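Engineer: have a look; sequence and predicted model below, questions after that.
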Amino acid sequence: MARLGGGRTDSGLVTLDEAAADAVSRVQPVSGTMKLPLAEADGHVLADAVIAPLDLPPFANSAVDGYAVRFADLAPGAATRLPVLGRTMAGEPSALLEQGAWRIFTGAPVPEGADTIVMQEDAVAGDGAVMLPAGIRRGANLRLAGEDVARGHEVLPAGRRLRPQDLGLLAALGLGEVTVRRRPRVALFSTGDELTEPGRPLGPGAIYDANRAMLRAMLARAGAEVVDLGILRDEAKDLEQQLRDASAGSDLVITSGGVSVGEADHVRDAVLACGTLDLWRVAIKPGKPIAIGSVAGTPFVGLPGNPVAVFVGFAFVARPLLARLAGEAYVPPRAHPIRLGFAHARKPGRREFLRVSLEQGVDGSVVARRHPGEGAGSLASLAQSDGLIVLAEDVARVEAGDSAPFLPYAELL
């Protein structure tokens, strides 16, 4: 089980970067590896670097359908007529070419002695011979052995979260299985007497638990094994024991709701009763009340109750912590500058995330339009937008036409 180190409690706001770095610094990657077939390895984290066991491609082959020739046999500055001596298709053994031309197809091994491939579209064949145009470049359309990957070279580093293209590369190298890290086990629950499980009748004053559904999916996309503990009620006497139970056998505990300062927000007190609270309030909007600490020695992240704040808090605090637990070589989300189609004024001091949709402007360039649902409780604003505009802590105002950093949701999920 992963453990947090010694903590600190900060009564003031900490910056988002400080909060994320502090959380990451307190955990170590989980132990344990396993071998998986490639068909099951997508999204898992490589335990060891992969060294190419062979050249890729393993032999010189043709990039096109055409004719293999020796460049020295082509007349300089003029067309050349050569006899066609044979043919090789993909999957057939290589041949020997001492002179003349050899009919060849895409992917077929190049005959020994040939060093140039002429595309069939540029050649005129007939009567057992082929006319080749002038101006052919030496080595044209020839794929050399090892030009993509050289045997013995590292092709994927340890800590890489495997993607479909990575699996394709491993398959091309003939690897049927790969050694990956164990996935972090995350205990997840929501708190709130007002919450109802989706699919059940909704009582007076009740709302459906949307946060847990969103977090389950975000955790799964981040490569976690999710233990869904459902909805816990705001009963102070029960929460401490429930937190202890959740920590047993888990590498991380994540909750939603109950970490603010309301009379019914008991998660914070329950954490302090059975663990530590290292950070509590973060200088971001939305999502200021984020609790980071430990419960019975297991890392703990308490996210706010508002859905947009949950999304932001997970993406920028819990996600890098989870990557560290997973042993992932994590790359923070990369923002791209984009032109704003709106003005916005605010009080500086917190990093703010604005939900926007991308549209094509009148001049053909892409413009970010702010979603009308501005509240931290607006799930529609997340579902109906394309990403987040990031306003740094010292920014007081932006105008339409200004450029601002944009984070597409694809960078966060």
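Structural biologist: On my side now, so go ahead.
Engineer: only C-alpha atoms for contact and neighbour calcs from this point on.
Structural biologist: Fine.
Engineer: show me where the stretch 1-150 of the chain has strands.
Structural biologist: 33-37, 50-51, 61-62, 66-69, 80-88, 101-104, 116-119, 124-126, 129-132, 142-143 (DSSP state E, counting those that start in this stretch).
Engineer: one more to weigh against that first structure:
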Amino acid sequence: MSTETAAAAEVVALPPAGWEEARSRVYAVGLAAALPAVSRPLADADGHTLAEPLTPRTDLPAFPTSSVDGWAVRGDGPWQVVGRVLAGHTPPPLEADGTTVEIATGAMVPEGTTAILRIEESTRTADGRVAGTPRPAPEWREPGEEAYAGEELLPAGTPVDPAVLGLAASCGHDTLRVRRRPRAALLVFGDELLTSGPPGAGRVRDALGPSVPAWLRRYGCQVRPADVVGPVADTLPAHVAALRAALADADLVCTTGGTMHGPVDHLHPTLEALGADYVVNTVAVRPGFPMLLARLVDDDGRVRFVAGLPGNPQSAVVALVSLVAPLLAGLQGRPMPVLPQVTLAEPVPGRGDYTHLALVRWDRVAGTAHPVRHVGSAMLRGLSGADGFAVIRPGTSGAAGDRVPVVPLPLTPGERSW
């Protein structure tokens, strides 16, 4: 037996990792290799991840702020008008009882103000004074009403979205310390694949080359068109050269196919040639069993990862949600994804000693999950109408009414499901 054959036999003999164990393991190695923090202007921070807590630079609001258009009054009325206060200005104090200034929403409340009278609830007397009855509750926001300077508003690990950007701006920040987005690449393996036109004559259309980069972007990665390579020739030298080139710039390289040990499955010997260590090699999950994640560490300590996705399209997506999503959460310094619970609307079979990830439509209003049809590992029709995967644990089956975890699919860019 050759050295390569013996190594392959040893790899095959290792038991697959449990699905939940695999998720935890890849998240931990991702977090240990979390990408460095960088400063980004607010305009460039969308889609990144906070590398440090978000805190206000001042109290919010920083000064007493009128919440209505009206009259800032001192003492009892009617009041003599002595000026006007607009937003963006620092007003002089109201020094005498019986005086008022017109005030706009958002304007700084003058020192000495005892109440604000809404404009629509005021009248003018014959001599030009303002009359009316202020409401008993103050009509302005006190300093620190929303937050105090230095208070933690969002923890490190929070994904940056438009709401976070707006909050950061209101806190007085011009830049944010964030984890940069992971750089990803895709290598498509398989001489039998077509990249255009309909399938036929023993060849099938590559469905993963167009779709995997889109999934990766939804998980926060940067993937350029030039980062998608393939089909790579079914030879070991071609695989080694393609993977080495992809790893030069990428934090994560995904590959499709070649995760078993068939006559043209060269991923395992390629990883061995490049000195990679397995984090996970096969997972006890159906579909998608022959998935893997490997790690390479340069002499300078730089860590990169290779995710081997099965060649069947739905199995590849199972590998993405099982291994790639938790890995990327760790790399970005985000919390380990917590799976929501749903109620099965129909029975879902188990897969013996394997975790079953079953495609479902998720009715978020009712909190129920409905299995979809056309869910073979080589099929994509069911996936196109699904919202996620119901998790049926080993040794169990899902009955209608059972509460089970669900792995949501990131159906829109930046969605916070993961």
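Structural biologist: Right, received. Where do you want to start? The model shown is predicted, which means the values in this text are computed figures rather than measured ones.
Engineer: can you pull out the helices in structure 1?
Structural biologist: Taking DSSP state H, the helices of structure 1 run over residues 16-25, 164-172, 211-221, 236-247, 267-274, 307-313, 319-326, 379-383, 409-412.
Engineer: output these as a markdown table; include the columns distance to Met89 of structure 1 and mean neighbour count.
Structural biologist: Shown next, in a markdown table, are the helices of structure 1 (distance: least, C-alpha to C-alpha, whole Å; neighbours: other C-alpha atoms under 10 Å):
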| stretch | distance to Met89 of structure 1 | mean neighbour count |
| --- | --- | --- |
| helix 16-25 | 54 | 18 |
| helix 164-172 | 19 | 15 |
| helix 211-221 | 42 | 18 |
| helix 236-247 | 60 | 18 |
| helix 267-274 | 68 | 20 |
| helix 307-313 | 54 | 25 |
| helix 319-326 | 45 | 24 |
| helix 379-383 | 51 | 16 |
| helix 409-412 | 42 | 14 |
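Engineer: to Asp42 of structure 1, which of the ones you listed lies closest?
Structural biologist: Across the helices of structure 1, Asp42 of structure 1 has its closest neighbour in helix 164-172 (6.5 Å, C-alpha to C-alpha).
Engineer: relative to structure 2, what is the average displacement of that closest one?
Structural biologist: On superposition with structure 2, the mean distance recorded for helix 164-172 of structure 1 (mean C-alpha distance after the TM-score superposition for structure 1) is 1.5 Å.
Engineer: which residues of structure 2 does that helix align to?
Structural biologist: The alignment of helix 164-172 of structure 1 onto structure 2 (TM-score structural alignment) covers residues 162-170.
Engineer: structure 2: which residue goes with Pro53 of structure 1?
Structural biologist: Matched to structure 2 by TM-score structural alignment, Pro53 of structure 1 sits across from Arg57.
Engineer: can you tell me the closest non-neighbouring residue to that match?
Structural biologist: Residue nearest to Arg57 of structure 2 in three dimensions, not counting chain neighbours: Ala149, with 5.3 Å by C-alpha to C-alpha, 6 or more residues apart in numbering.
Engineer: corresponding residue for the one you found in structure 1?
Structural biologist: In structure 1, Ala149 of structure 2 lands on Arg151 (TM-score structural alignment).
Engineer: surely its match is in contact with Pro57?
Structural biologist: No - Arg151 of structure 1 lies out of contact with Pro57 (C-alpha atoms under 8 Å); the separation is 10.0 Å.
Engineer: in structure 1, what residue sits furthest out from the centroid?
Structural biologist: Asp127 (56.5 Å; C-alpha atoms, centre = their mean).
Engineer: who touches the nearest residue to Ile119 of structure 2 once chain neighbours are set aside in this structure?
Structural biologist: Excluding the flanking residues, the one nearest Ile119 of structure 2 by C-alpha to C-alpha, 6+ apart is Gly70, at 4.0 Å. When contacts are counted by C-alpha atoms under 8 Å, 6 or more residues apart in numbering, Gly70 of structure 2 is found next to Glu102, Ile103, Ala104, Thr105, Ile116, Leu117, Arg118, Ile119, Glu120.
Engineer: one more: Glu374 of structure 1?
Structural biologist: Here Glu374 of structure 1 is in contact with Leu354, Arg355, Ser381 (C-alpha under 8 Å, 6+ apart).
Engineer: repeat the analysis, applying 10 Å as the threshold.
Structural biologist: Contact analysis of Glu374 of structure 1 by C-alpha atoms under 10 Å, 6 or more residues apart in numbering lists Val308, Leu354, Arg355, Ser381.
Engineer: report the contact partners of the second one.
Structural biologist: The neighbourhood of Leu354 of structure 1, defined by C-alpha under 10 Å, 6+ apart, consists of 285-286, 344, 369-371, 374, 381, 385, 387-391, 406.
Engineer: rewinding a little: to Pro348 of structure 1, which of the helices of structure 1 lies closest?
Structural biologist: Of all the helices of structure 1, it is helix 16-25 that lies closest to Pro348 of structure 1, at 14.1 Å by C-alpha to C-alpha.
Engineer: just checking, what packs against the closest one?
Structural biologist: Counting contacts by 3 or more C-alpha pairs under 10 Å, 6 or more residues apart in numbering; DSSP states H and E, helix 16-25 of structure 1 packs against strand 275-281, strand 289-295, strand 298-303, helix 319-326.
Engineer: aligned counterpart of the residue nearest to Ile119 of structure 2 in structure 1, please.
Structural biologist: Under the alignment (TM-score structural alignment), Gly70 of structure 2 pairs with Gly66 of structure 1.
Engineer: related to what we said a few turns ago, what sits in contact with each of Arg151 and Pro57 of structure 1?
Structural biologist: By C-alpha under 10 Å, 6+ apart, Arg151 of structure 1 and Pro57 have these common neighbours: Ala145, Leu173.
Engineer: can you put the helices of structure 1 in TSV and add distance to Leu144 of structure 1?
Structural biologist: Listed next are the helices of structure 1 as TSV, based on distance: least, C-alpha to C-alpha, whole Å:
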stretch	distance to Leu144 of structure 1
helix 16-25	44
helix 164-172	16
helix 211-221	38
helix 236-247	55
helix 267-274	61
helix 307-313	48
helix 319-326	38
helix 379-383	48
helix 409-412	36
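Engineer: Pro184 of structure 1: which of the ones you listed is closest?
Structural biologist: Comparing those by C-alpha to C-alpha, helix 319-326 comes nearest, at 5.8 Å.
Engineer: that closest one packs against which elements?
Structural biologist: Helix 319-326 of structure 1 packs on helix 16-25, strand 185-191, helix 211-221, strand 252-256, strand 298-303, going by 3+ C-alpha pairs under 10 Å, 6+ apart.
Engineer: now the first one and strand 289-295, what's the angle there?
Structural biologist: So the one you mean is helix 16-25 of structure 1. Angle of helix 16-25 of structure 1 versus strand 289-295, following axes from the mean of the first three to the mean of the last three C-alpha atoms, to 10 degrees, is 10 degrees.
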